[in-house]
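Asks: below is the structure, and that's it, no one-letter string:
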């Protein structure tokens, strides 16, 4: 049964370009389906999560990460009586704006774009679903509902101060009320992101040999999970032992969010999605103890995985690729896709507009395409 504060498709805020709605799919389901069929969603298959996509077949990519986030989000949303279809749409779209090479690529592109308004992957996701996807005859983008766009823009909380240009430009056309919190469904997507990466980064780091089972057993949540597995399955092999332990860590995080958030929602006295947006605080949360435990796990991952020597070597390599490609395309816009010719001609007299076109092009690249373009244009093959 849906809770009174859940988002109701019958009262959705509509689409920027009015459309006749489906007779057999809710508007949120339709949003979710459009995201799944988007070109940008498919490209996530070959975009870095932590390890560059070609480094191994078993490591998470942005696509597998997004699917895992969505699975967690649907579970939490269902347990709290929220709208699972809206939650799924926001979760599936939350990383659409990521560059090749993960946060390393984002940092490099942000630095290159500093004179032209910078770069932000959340704002880029909005640009993709409102403009850059161009498959429909009646509109650019996916023409998603206001509710889904709001969730993509501010699932991490209100967006205030100096807005990223890509978000500011769209908000001027279609007010997303960036000063308020997002729906509970979008908040669930944000916490599900935290749950997914804290768990799967431990798993990927172990597979990569960056740390051992014995080292992570010292971490909160992880140690008790291994102890439970050892007690219940004393003779299991090391691979199954690791998987059983980490899936228990996953379950503990999910249960904590459900219990904490259910109490927050009940105490909020909210009776509508509008009430949730205007509470002035987040309602989907970890408990204080869980948050402290996750900060300790995050600190471990930062030092032993995200800043591991082998990862730092790769970070330097892919940073150089973005640093080389950006000025190359900016100075030679004829290298951009031919079907952009008209836009390039119109942007020729405006360096900022041209730079933002180059930014869109590089941000949309997969890891392997960025490598290939760099090798083609510089003659320097990847190692």
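Replies: Okay, I see it. All figures in this text were calculated on a predicted structure; none of them were measured in a lab.

Asks: going forward, measure contacts and count neighbours with C-alpha atoms only.
Replies: Noted.

Asks: residue contacts, residue 315?
Replies: Residue 315 is in contact with residue 104, counting by Cα atoms under 8 Å, 6 or more residues apart in numbering.

Asks: that one and residue 105, how far apart?
Replies: 8 Å (Cα to Cα, to the nearest Å).

Asks: residue 267 - how many residues pack around it?
Replies: Per other Cα atoms under 10 Å, the neighbour tally for residue 267 reads 10.

Asks: now do the one 4 residues further on
Replies: Other residues within reach of residue 271, judged by other Cα under 10 Å, total 14.

Asks: which SS class is it?
Replies: Recorded secondary structure, residue 271: coil (DSSP: H, G, I helix; E, B strand; the rest coil).

Asks: shouldn't it be in contact with residue 2?
Replies: No. Judged on Cα atoms under 8 Å, residue 271 makes no contact with residue 2 at a distance of 11.7 Å.

Asks: following element in sequence after whatever helix or strand residue 330 lives in, please.
Replies: For residue 330, the host element (DSSP states H and E) is helix 309-331. Where DSSP H and E defines the elements, the next helix or strand beyond helix 309-331 is helix 341-347.

Asks: tell me the helices and strands packed up against that next one.
Replies: helix 351-363 (3 or more Cα pairs under 8 Å, 6 or more residues apart in numbering; DSSP states H and E).

Asks: residues making contact with the helix it packs on?
Replies: 97-100, 109, 113, 116, 322, 325-326, 329-330, 336, 344, 347-348, 370.

Asks: grab the nearest non-local neighbour of residue 133.
Replies: Using Cα to Cα, 6 or more residues apart in numbering and skipping residues adjacent in sequence, the residue nearest residue 133 is residue 141, 4.5 Å away.

Asks: what does residue 224 give?
Replies: Per Cα to Cα, 6+ apart, closest to residue 224 is residue 217, 7.9 Å.

Asks: sec struct for whatever residue is furthest in space from the centre of the chain, please.
Replies: Distance from the C-alpha centroid of the chain, by Cα atoms, centre = their mean, peaks at residue 235 (38.5 Å). Judged by three-state DSSP, the three-state class of residue 235 is coil.

Asks: quick one: it and residue 174, what's the gap?
Replies: Taken as Cα to Cα, the span from residue 235 to residue 174 is 59 Å.

Asks: again, but for residue 343
Replies: Distance from residue 343 to residue 174, counting by Cα to Cα: 23 Å.

Asks: again, but for residue 269
Replies: Per Cα to Cα, residue 269 is found 29 Å from residue 174.

Asks: neighbours of residue 288, how many?
Replies: 10.

Asks: that older thread, roughly how far is the helix holding residue 330 from the heart of the chain?
Replies: Its chain's C-alpha centre and that of helix 309-331 lie 22 Å apart, by Cα atoms, centre = their mean, to the nearest Å.

Asks: same thing with stretch 190-204?
Replies: Chain-centre distance of stretch 190-204: 12 Å, with Cα atoms, centre = their mean.

Asks: adding another structure so you can compare the two:
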């Protein structure tokens, strides 16, 4: 007996909530394709992302700390895998489409630059008078145009639902997809991927901060979201097990607490609103996947702590300054001498313009390649 596409679609229709996105409801692809006998459209999208060059490059793009900072520091790839795992848990718990939530999660960081958060800020500053740079819109640009896999069109021809899920709320009302402005809110599965991204980096950047020695658990004392996690650690008897074991388990509890809160509060919102289908979800004036108000306040407090004590730590600020100078040097070199870019970037100058082609080329680099290019071309600026 084979669990083919027909059986899987039947299972979706009977097991998922009415407001979940089903494969049979998909708005399809820009370039129509025959359906696969054993995989849904969202499963195929997931596999296309996993096999893309942009996804493989995430292994060598860092999250906060630059390459070489430590063997255990997170990369964009490890972060992406962690977000996808949490998204599946949340979607499964709420009777939503796990495949769609996972696929959006796997693609959400494809547009990130080299050199972590600092790299994006630098490229956005450089591109300020040329349309700016946003990693979410760049992810959409990658899957629609820059990734080359098929003989008759650019991009990897993902479904509308996955592509729409890559656009954040602040960009949705002014971003067109298939010629139409996107609604402010996307599917519940996209909302899950968005929230999972936030709570994952809250916890895991904290973990990397501990490993780096830039922050300590002592600095978090009195912070509500941290104290909740500490209480769970104490219940296990691990409170006196040593700093490393204590901090590691506390972060595990912190993330789990946030996931539990998001699932329970989202279920409350869904029960109250009870949207009849996935289309109505996009028409609502608010998100239905959310932390409770209490946890929302507490997680924002943690975010503010990370910005103050980690992301803008003097040690990282020096690295941030280096990132800006490197990105600026690369951009100046490529716009002055376009032939220094790769062939695909050179070909796009005619259709996309020199500045956007240069930004695409730089954004696609890994930390290591960007550093090598900086070393190679810095002589051009003398």
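Replies: Looks like it came in fine. Computed from a predicted structure; not experimentally measured.

Asks: TM-score for these two?
Replies: Overall, the chain-to-chain superposition scores 0.91 on the TM-score scale (TM-score structural alignment, normalised by the length of the second structure); 365 aligned residues with a Cα RMSD of 1.7 Å.

Asks: follow-up on the earlier one: what sits against the residue farthest from the centre of the first structure?
Replies: Counting by Cα under 8 Å, 6+ apart, residue 235 of the first structure has no contacts.

Asks: for residue 163 of the second structure, see how far away the residue lying closest to residue 162 of the second structure once chain neighbours are set aside is.
Replies: Excluding the flanking residues, the one nearest residue 162 of the second structure by Cα to Cα, 6+ apart is residue 104, at 5.6 Å. In this view, residue 104 of the second structure and residue 163 of the second structure are 8 Å apart by Cα to Cα.

Asks: higher neighbour count, the two?
Replies: Comparing residue 104 of the second structure with residue 163 by other Cα under 10 Å, the one with more neighbours is residue 104, at 29 against 23.

Asks: which residue in the first structure lines up with the more buried one?
Replies: Superposed on the first structure with TM-score structural alignment, residue 104 of the second structure falls opposite residue 90.

Asks: ok, its match - contacts?
Replies: 32, 148, 149, 151, 152, 186, 189.

Asks: find the nearest non-adjacent residue to the equivalent of residue 197 of the second structure over in the first structure, please.
Replies: For residue 197 of the second structure, the aligned position in the first structure is residue 193, judged by TM-score structural alignment. Distance criterion Cα to Cα, 6+ apart; nearest residue to residue 193 of the first structure, sequence neighbours excluded, is residue 69 at 5.3 Å.

Asks: now do residue 80 of the first structure
Replies: Residue 80 of the first structure sits nearest to residue 262 (Cα to Cα, 6+ apart), 6.4 Å away.

Asks: what's the distance between that neighbour and residue 98 of the first structure?
Replies: Distance of residue 262 of the first structure to residue 98 of the first structure, given as Cα to Cα: 32 Å.

Asks: residue 14 of the first structure now?
Replies: For residue 14 of the first structure, the distance to residue 98 of the first structure - Cα to Cα - is 26 Å.

Asks: who has more neighbours out of those two?
Replies: residue 98 (27 against 18).

Asks: what sits against the closest residue to that one other than its chain neighbours?
Replies: Spatial nearest neighbour of residue 98 of the first structure, chain neighbours left out: residue 121 (5.2 Å); criterion: Cα to Cα, 6+ apart. With contact set as Cα under 8 Å, 6+ apart, residue 121 of the first structure has these partners: 95, 96, 97, 98, 99, 106.

Asks: can you say which of the residues you listed are buried?
Replies: Buried members of the contacts of residue 121 of the first structure, scored by 16 or more other Cα atoms under 10 Å, are 95, 96, 97, 98, 99, 106.

Asks: the second one reaches residue 39, doesn't it?
Replies: No. Between residue 96 of the first structure and residue 39 there is no contact, the gap being 9.8 Å when judged by Cα under 8 Å.

Asks: which helix runs longest in the second structure?
Replies: Here the longest helix in the second structure is taken by residue count, with DSSP state H as the criterion, and it is helix 243-273.

Asks: quick one: it aligns where in the first structure?
Replies: Helix 243-273 of the second structure lines up with residues 238-268 of the first structure when matched by TM-score structural alignment.

Asks: buried sites along the matching stretch?
Replies: Applying 16+ other Cα under 10 Å to stretch 238-268 of the first structure flags 241-242, 244-246, 248-250, 252-254, 256-262, 264-265 as buried.

Asks: do stretch 75-85 of the first structure as well
Replies: For stretch 75-85 of the first structure, by 16+ other Cα under 10 Å, it's 75, 76, 77, 78, 79, 80, 81, 82, 83, 84, 85.

Asks: now check the second structure for the residue matching the first one.
Replies: Aligned counterpart of residue 75 of the first structure in the second structure: residue 89 (TM-score structural alignment).

Asks: which residues touch the closest residue to its match other than its chain neighbours?
Replies: Using Cα to Cα, 6+ apart and skipping residues adjacent in sequence, the residue nearest residue 89 of the second structure is residue 98, 8.0 Å away. By Cα under 8 Å, 6+ apart, the contact set of residue 98 of the second structure is 87, 88, 89, 91, 92, 189.

Asks: and residue 197 of the first structure, how many neighbours?
Replies: Around residue 197 of the first structure there are 20 residues (other Cα under 10 Å).

Asks: element containing the closest residue to it other than its chain neighbours, please.
Replies: Closest residue in space to residue 197 of the first structure, ignoring its immediate chain neighbours: residue 65 at 7.5 Å, by Cα to Cα, 6+ apart. Residue 65 of the first structure is part of helix 62-79, with elements assigned from DSSP H and E.

Asks: quick check: the next helix or strand after that helix compared with the second structure, mean distance?
Replies: Next in sequence after helix 62-79 of the first structure, counting helices and strands by DSSP H and E, comes helix 84-93. Taken over the aligned residues, the distance from helix 84-93 of the first structure to the second structure averages 0.6 Å (mean Cα distance after the TM-score superposition for the first structure).

Asks: gap between helix 84-93 of the first structure and the chain center?
Replies: Counting by Cα atoms, centre = their mean, helix 84-93 of the first structure is centred 11 Å from the centre of its parent chain.

Asks: quick check: angle from that helix to helix 62-79?
Replies: Interaxial angle of helix 84-93 of the first structure relative to helix 62-79 (axes from the mean of the first three to the mean of the last three Cα atoms, to 10 degrees): 160 degrees.

Asks: so where is the helix or strand just after helix 84-93 of the first structure in the second structure?
Replies: Following helix 84-93 of the first structure in sequence order, the next helix or strand is helix 102-112 (DSSP H and E). The aligned range for helix 102-112 of the first structure in the second structure is 116-126, by TM-score structural alignment.

Asks: mean shift of that stretch relative to the first structure?
Replies: So stretch 116-126 of the second structure averages 1.6 Å relative to the first structure (mean Cα distance after the TM-score superposition for the first structure).
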